[in-house]
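Undergrad: With the input below, show me the fold.
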Amino acid sequence: KELSAHEKVVAIGEMGLDYHWDKSPKDIQKEVFRKQIALAKEVNLPIIIHNRDATEDVVTILKEEGAEAVGGIMHCFTGSAEVARECMKMNFYLSFGGPVTFKNAKKPKEVVKEIPNDRLLIETDCPFLTPHPFRGKRNEPSYVKYVAEQIAELKEMNFEEIASITTENAKRLFRIN
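TA: Now for the predicted structure:
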């Protein structure tokens, strides 16, 4: 809480649930997640959500804890269009990374086409989830342009429009002028 008062802190996170590696008991993950949401609400900062193989529980907890009060980002979103709609109703932006550039990534590409531009963000998730054509190598921030290019193509827009839209969305979410 004390650290969140610093002027450069614009969000709380990354927080959420990760059932992929099974290194932390699910009940403890859920308890800590709920406490982190409560903290974000107390300090009135948006939250960055990590979700790996835990979509149903993440969405349920966000609803139960009233996370729409602060909203935030669904980091590296890979869920369905239905889940995307649920998250947007709770005041969340959807952020897409390298996987949207993968040839076999049908679901994220469909979601990108469907969601409104004012809920769209892009990211690198460095050092992971490297976009095509660098897949398999260490990711780096400069590769975010490949994500933007893919999204521009999917939305039938140009790169500059997507760059501008996602920049403005991030400024609005993080209250940056």
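Undergrad: contacts, neighbours, all on C-alpha from now
TA: OK.
Undergrad: show me the contacts for residue 172.
TA: Under the criterion of CA atoms under 8 Å, 6 or more residues apart in numbering, residue 172 has no neighbours.
Undergrad: Distance of it relative to residue 150?
TA: Distance check for residue 172 against residue 150: by CA to CA, to the nearest Å, it reads 23 Å.
Undergrad: likewise residue 105?
TA: In terms of CA to CA, residue 105 sits 12 Å off from residue 150.
Undergrad: Of those two, give the one with the bigger neighbour count.
TA: Legend: neighbour count by other CA atoms under 10 Å for residue 105 and residue 150, higher for residue 150 (23 against 13).
Undergrad: Now the helix or strand harbouring that one: buried residues?
TA: Residue 150 is part of helix 144-154, with elements assigned from DSSP states H and E. Neighbour counts over helix 144-154 (16 or more other CA atoms under 10 Å) mark 144-152, 154 as buried.
Undergrad: Would you format these as CSV with distance to residue 131 included?
TA: Formatted as CSV, the buried residues of helix 144-154 follow (distance: CA to CA, whole Å):
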residue, distance to residue 131
144, 8
145, 9
146, 7
147, 7
148, 10
149, 11
150, 10
151, 12
152, 15
154, 15
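Undergrad: closest to residue 42 among those residues?
TA: Taking CA to CA as the measure, residue 42 lies nearest residue 144 of the buried residues of helix 144-154, at 32.4 Å.
Undergrad: need the contact list for the closest residue to that closest one other than its chain neighbours.
TA: The shortest distance from residue 144 to any non-neighbouring residue, by CA to CA, 6 or more residues apart in numbering, is to residue 124 (5.3 Å). By CA under 8 Å, 6+ apart, residue 124 lies in contact with 97-98, 130, 139-141, 143-144.
Undergrad: Another sequence for comparison is provided below:
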Amino acid sequence: MYSDAHFHLSERMKKILETNPLSGIISCTTPKECIEAKAFLSKHSSYTISCGIHPWKCDTITWKEMLPFLEKAQIIGEIGMDNVWCKKDLDIQKTIFEKQLQFAMQHKKPVVLHTKGMEKEILECIRLYPNTYHVHWYSCMEYIEEYRDLDCYFSIGPFPSVDKSVQKVCQLVPCDRLLIESDGIDAISWALHRNIQDDEYLSSLYTIAKQIGDIKKKTAEEILEITYHNLQRFLTQKTL
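TA: From the prediction side, this is the model:
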């Protein structure tokens, strides 16, 4: 039972998923991506769209542009703040982030979080907007317990064995709140510092499961089944 809780729909991913169907969440950060994902879903209904203004695009994608897609999306995200991978004005990032948090809470839509370098600030924000949260590829040694205590889901990206902070997430977060994600085939290549071929996609998800299992004292097959059912629960869970 394979699942991918967070990925972006590149042309490579479309081809991969056509031959390797599974359950997953397609992350869309622009109106164009939302339209392309909707077209893909018309033929591949096992996937779900998440939609949100990414912190990297907080000053290029407007609320007015994205609102029609936010209204139709089942999940809001990935949204958040980032002071590591981008240099966008943090005040602008926070304003659009909080606006989306409020929208998600009001419309009872779960949220996928991007937290890079802003883990403390985002934790403070989401405490003001009770909801169901999925923390995407968390890679910070701090605040894991605080997010965990808010009953957040955590998706584990490629690969736990190369990142001590991700290992700590696996150790501290209960199995029923863990998910597996690729972030897309290109992100797997980035994490491993080598070019990943399309036919390595499923084996990469299996490797993530095995590395989580090594920490949790479970088999890769058990972790694949647990994370699959966790994703189904997240997709159907009613927000607060």
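Undergrad: And stretch 88-96 of structure 1, how far out from the chain middle?
TA: 7 Å (CA atoms, centre = their mean, to the nearest Å).
Undergrad: ok and the helix or strand just after the helix holding residue 150 of structure 1 relative to helix 144-154, angle-wise?
TA: Next along the chain after helix 144-154 of structure 1, taking DSSP H and E as the criterion, comes helix 159-174. Between the axes of helix 159-174 of structure 1 and helix 144-154, defined by axes from the mean of the first three to the mean of the last three CA atoms, to 10 degrees, the angle is 110 degrees.
Undergrad: Structure 2: matching residues for helix 159-174 of structure 1?
TA: Using TM-score structural alignment, helix 159-174 of structure 1 lines up with residues 220-235 of structure 2.
Undergrad: average gap between the matching stretch and structure 1?
TA: Once fitted to structure 1, stretch 220-235 of structure 2 is off its aligned match by 0.8 Å on average (mean CA distance after the TM-score superposition for structure 1).
Undergrad: Show me which residues of that stretch are buried.
TA: 220, 223-224, 226-231, 234-235.
Undergrad: same question, stretch 112-129 of structure 2
TA: 112-119, 122-123, 125-126, 129.
Undergrad: In JSON lines, list those residues along with secondary structure.
TA: Formatted as JSON lines, the buried residues of stretch 112-129 of structure 2 follow (DSSP: H, G, I helix; E, B strand; the rest coil):
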{"residue": "112", "secondary structure": "strand"}
{"residue": "113", "secondary structure": "strand"}
{"residue": "114", "secondary structure": "strand"}
{"residue": "115", "secondary structure": "coil"}
{"residue": "116", "secondary structure": "coil"}
{"residue": "117", "secondary structure": "coil"}
{"residue": "118", "secondary structure": "coil"}
{"residue": "119", "secondary structure": "helix"}
{"residue": "122", "secondary structure": "helix"}
{"residue": "123", "secondary structure": "helix"}
{"residue": "125", "secondary structure": "helix"}
{"residue": "126", "secondary structure": "helix"}
{"residue": "129", "secondary structure": "coil"}
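Undergrad: Return the closest of those with respect to residue 103 of structure 2.
TA: Closest to residue 103 of structure 2, out of all of these and judged by CA to CA, is residue 129, at 9.7 Å.
Undergrad: so where does residue 108 of structure 1 fall, helix or strand?
TA: Short version, using DSSP H and E: residue 108 of structure 1 is in helix 106-114.
Undergrad: In structure 2, what range does the helix or strand just after that helix match?
TA: Sequence-wise, the next helix or strand downstream of helix 106-114 of structure 1 (DSSP H and E) is strand 120-122. With TM-score structural alignment applied, strand 120-122 of structure 1 matches the range 178-180 in structure 2.
Undergrad: quick one: contacts of that stretch?
TA: 3-6, 153-157, 170, 205, 208-209, 227-228, 230-231.
Undergrad: Quick one: residues contacting the nearest residue to residue 85 of structure 2 once chain neighbours are set aside.
TA: Excluding its sequence neighbours, the residue lying closest to residue 85 of structure 2 (CA to CA, 6+ apart) is residue 116, at 7.6 Å. Going by CA under 8 Å, 6+ apart, residue 116 of structure 2 touches 81-85, 138-139.
Undergrad: what residue of structure 1 matches up with residue 116 of structure 2?
TA: Match for residue 116 of structure 2 (TM-score structural alignment): residue 52.
Undergrad: With residue 206 of structure 2 instead?
TA: Using TM-score structural alignment, residue 206 of structure 2 sits opposite residue 145 in structure 1.
Undergrad: and what of residue 155 of structure 2?
TA: Looking across to structure 1 (by TM-score structural alignment), residue 155 of structure 2 lines up with residue 95.
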